[in-house]
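[1] take a look and give me a structure for this.
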Amino acid sequence: MPDGDNMNRILILAPAVVAVACSVAAQPPAPGAPAPVPLFSDGVIKSFTPADNPITDAKAKLGDMIFDEKRISTDNAIACNTCHSPRNGFTTHTETSRGVGDQLGKRNAPSILNAMFYKSMFWDGRAETLEEQATLPILNPIEMGQKDPTDVVAKLAAIPEFVEAFQQVFGHPVNWADMGKALAAFERTRLSTEAPFDRYLHGDEKALNASQRRGWALFTGKARCGTCHTYDAALPLFGDNRFHNTGAAAQKQDYNQLAARAARTAAAGSQAEKDKLALETDFSELGRFLTTQKKEDIGAFKTPFLRDVLLTGPYMHDGSLETLWDVVGFFNKGGERNPFLDAEMKPLGLSENEVDDLVNFLGALTSDRFGDLRAAELDRQRTAFLYRRAVQHQTANRGR
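    The predicted structure follows:
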């Protein structure tokens, strides 16, 4: 039986968890609020924008229209923003995403915030550009379910506002290639803005509290987060644009057997077939290997940027870690052992207080325009984590 303290803790925490079970929604800034301070200069944005698809207001607006349009799915029920909701940090706050016919995929929907700065798209990098990435979900059987681009074009071409917008932006009728360009242009406008961490670096010592400052020291030191989530003052995204096996999926599969089967299946596969393997089969857990067929890429997934990470849980490629406390705890133990584990994955020896400090620092990477949400979401995640830990302790005590 659990002792009295454990039981009391569970009884106290349970109502709080019910009250904050859902992640806090990221609302637009209130009218009259100060304008967000850009994090990236116009020059930086231009340098990461392809010359054949410059961003214009009209093109980004058209991309936004397509992004919100449910009629591009087979059942007229799924839009891009279904899985990448602006209210949820451009993700879903669910482990994995549901598509047409309520089908459940294998991957967590990554946020599109700052996606323009990735060198390749999706968790496994199977798309090289945003233009390519933007249209693949439309043709995936369990996402939007369309079988052919011509079907999608025909649906949009029957909607007068899209006919007019395509003519205005591109000078010709609705077509598949320009759909991808418009969506990509819109996604390139979805960027994080200045956060408390940036104001601290610019000399505002009060922008971070003592716990967050200790967390920053841990991030660059004992916790070794910067090994993969690198900080570059010129492009301060906290990511290395590389792929790593952290062991997040190692408990689910025998990597060697899975890789042998996948190599036979994916070797001659088209892009659409690889997309299907990544989202519909157990081969999803092989990560980057599905694209490269290189043994060293087995179980490796892309390092996500950490800007606004507080708003985009649950975490990891499969959404298996609910809170940032779970994420730091996972890395604190050195990930999950497997034959292909990244060499940098080692136990960190962080104390509970140090874990708290590190999570508090990660919260300081939340854009100031979401400032009202920062404390609420930290509290929600902390409460959920503590409640689950209390239940686990109770279960363990019962088994003694």
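
[2] going forward, measure contacts between C-alpha atoms and count neighbours the same way
    Noted.

[3] longest helix anywhere in the protein?
    Assignment by DSSP state H gives helix 371-398 as the longest helix of the chain.

[4] quick one: buried residues of that helix?
    371, 373-374, 377-378, 380-388, 390-391, 393-394 (16 or more other C-alpha atoms under 10 Å).

[5] what do you get for stretch 122-134?
    For stretch 122-134, by 16+ other C-alpha under 10 Å, it's 122-127, 129-134.

[6] out of those residues, who's nearest A115?
    A115 has its nearest neighbour among those in L130, at 7.8 Å by C-alpha to C-alpha.

[7] next, the structure of the following sequence, for comparison with the previous one:
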Amino acid sequence: MMRIFKSLIGVAIVLIAGCDASPPAITDDPELNERLESLITLEGQRRLDNFVLPESDDFARIPQDPRNPLTSEKIRLGQLLFHDPTLSQSPLYESSRGTYSCATCHHAKAGFQAGRQQSIGDGGSGWGERGEARRPDPRYPLFDVDTPPLRSPSVLNTAYQRVMQWSGGAGANGPNDETTGFWSDKGVTRVNHLGYDGLETQAILAMNSHRMDNASTSVVATNSEYQALWNQVFPGEPVSDEKVGLAIGAYERTIMASQAPFQRWLKGETNAMTSQEKRGALVFFGPSACSDCHTGPALSSMAFYALGMKDMAGPDVFNSPPEQLGRGEFLTTGTSDYKFKVPQLYNMIDSPFLGHGGTFKSIREVVDYYHRGIPEQNLPPGTVTDQFKPLVLTPDDLSDLTVFLTTALRDPDLGRYVPSSVPSGGCIPANDAQARIDLGCN
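    Below is the predicted model of the structure:
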């Protein structure tokens, strides 16, 4: 009732002001707010707070790995390391040393995704506006370019994911508690033995997977700014890839889309969303059943489903990625084949390549795919998840849902998570010659 009371006061103020001037468009609607609040809370059975993302400095509310507690100094160190191309110390060719970083494939302007269908790390060149112009460096043999076979998932809100990667293979806990018999010293599970949660595991894993290991040979070991931070965070510890991964994982835990309109509405700013966005939220939490899988603060979950979406393919895809088995990549029982982790949904519009293969080029394409409920791939009988079936939504429902996913879930200021510079002096988020020109670093 307090939310509705505030809404009525706001409407009254607008009407009074309208006596002397044309009133702004009113996006508040007490009846719509009441319907939406009732739907999200299941008529009072749960709280709106269940969906609120914490601010990045609210450590008490951010999920943490108990073996890697958050501190301001560790987060600052991780922020610099995440964006600094100095970590690219193990490229296949010397020409690429110091030219790429974690942020090359997960940068703020693309919603902490890559900005293109297939990310390119070592052996990449150029940038464009938000990574869309990055291409294989012609000096590199194409098969040596670091081009992963799956779309680079967003780092946003990943504190709410106990395991990482589309297969969920990175991480020792949560859904992987009982999978230890499938871990090996190769592939996605190869550092799970360290016992960390997904974000920390993924960060450590990426150091090797993306040719950024040997941090001890980078300027992190000699630069005065890095050394001052390092000694605060890891006193008496030498620079190592594991510790670098822990700092990066800590930073990633704080990257929250907490200023998105839907988040502001949840916190009581009832006019933060337009009426159409609110109608779209009613569809999301209602007849579309989206929230059955996409739930909690990040609108994600630790569930895995086979939806028959296509693997990565297209003119901007290199090195012919093989068939992807999802969770079946390491759980080799056959029952997990083609099942992929439920992703978070914020800032999707910033990098319009969706699905595990990045084959959907707009949010509306994904909405229509779920509405049709017909798999694109011809998977073995009984593989497609039972919940994936045609929906009964009106054209207005589909339009409203698309608007909610596009604009109500977009945080407009992810740049607040990016440092103004890095100690190495490298260009953020890529440092090769063409990227430096594109980004104005020369």
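
[8] picking up where we left off before, of the buried residues of stretch 122-134 of structure 1, closest to A260 of structure 1?
    The nearest one, if we look at those relative to A260 of structure 1 and count by C-alpha to C-alpha, is D124, at 17.9 Å.

[9] the closest one maps to what in structure 2?
    Taking TM-score structural alignment, the alignment pairs D124 of structure 1 with S167 from structure 2.

[10] try P314 of structure 1
    Matched across to structure 2, P314 of structure 1 falls on F353, judged by TM-score structural alignment.

[11] ok, for that match, nearest residue in space, not its chain neighbours?
    Distances taken as C-alpha to C-alpha, 6 or more residues apart in numbering place K361 nearest to F353 of structure 2, at 5.0 Å, with adjacent residues excluded.

[12] could you measure D297 of structure 1 against G287 of structure 1, distance?
    7 Å (C-alpha to C-alpha, to the nearest Å).

[13] between the two, which has more neighbouring residues?
    G287 (26 against 22; other C-alpha atoms under 10 Å).

[14] circling back: any chance of TSV for the buried residues of stretch 122-134 of structure 1, columns secondary structure and distance to T230 of structure 1?
    Output for the buried residues of stretch 122-134 of structure 1, formatted as TSV (DSSP: H, G, I helix; E, B strand; the rest coil; distance: C-alpha to C-alpha, whole Å):
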residue	secondary structure	distance to T230 of structure 1
F122	coil	19
W123	coil	18
D124	coil	19
G125	coil	19
R126	coil	22
A127	strand	23
T129	coil	22
L130	helix	22
E131	helix	26
E132	helix	26
Q133	helix	24
A134	helix	26
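
[15] name the nearest of those residues relative to D356 of structure 1.
    Nearest member of the buried residues of stretch 122-134 of structure 1 to D356 of structure 1, counting by C-alpha to C-alpha, is W123, at 27.2 Å.

[16] quick one: the closest one and G287 touch, right?
    Yes: using C-alpha atoms under 8 Å, W123 of structure 1 is in contact with G287, at 7.1 Å.

[17] can you list residues touching both of those two?
    F301 (C-alpha atoms under 8 Å, 6 or more residues apart in numbering).

[18] whatever residue of structure 2 lines up with T227 of structure 1: how many residues sit nearby?
    Using TM-score structural alignment, the equivalent of T227 of structure 1 in structure 2 is D292. Look at D292 of structure 2: counted by other C-alpha under 10 Å, it has 14 neighbours.

[19] again, but for the one 10 residues further on
    One way to gauge burial is a neighbour count; for M302 of structure 2, by other C-alpha under 10 Å, it gives 18.

[20] ok, now which ones touch it?
    161-163, 175, 341-342 are the contacts of M302 of structure 2 under C-alpha under 8 Å, 6+ apart.

[21] again, but for R279 of structure 2
    Taking C-alpha under 8 Å, 6+ apart, we find R279 of structure 2 in contact with 32, 397, 400-401, 404.

[22] out of these, who's the most crowded?
    L401 leads these on contacts (other C-alpha under 10 Å) with 28 neighbours.

[23] sec struct for it, please.
    Secondary structure, DSSP: H, G, I helix; E, B strand; the rest coil: L401 of structure 2 is helix.

[24] how much space separates it from L282 of structure 2?
    In terms of C-alpha to C-alpha, L401 of structure 2 sits 8 Å off from L282 of structure 2.

[25] check S167 of structure 2 too.
    As for S167 of structure 2, its distance to L282 of structure 2 is 30 Å (criterion: C-alpha to C-alpha).

[26] from the contact counts, what lies against the longest helix of structure 1?
    helix 4-19, helix 324-332, helix 352-363 (3 or more C-alpha pairs under 8 Å, 6 or more residues apart in numbering; DSSP states H and E).

[27] kindly reformat those helices as TSV containing distance to D275 of structure 1.
    Converted to TSV, these look like this (distance: least, C-alpha to C-alpha, whole Å):
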stretch	distance to D275 of structure 1
helix 4-19	37
helix 324-332	27
helix 352-363	32
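
[28] select, out of the ones you listed, the one closest to F48 of structure 1.
    Nearest of these (C-alpha to C-alpha): helix 352-363, 25.5 Å.

[29] so which elements touch that closest one?
    helix 210-220, helix 324-332, helix 371-398.

[30] OK, contacts around the spatially most central residue of structure 2?
    The centroid of structure 2 falls nearest to S154 when counting by C-alpha atoms, centre = their mean (2.0 Å). By C-alpha under 8 Å, 6+ apart, S154 of structure 2 lies in contact with 106, 111-113, 344.
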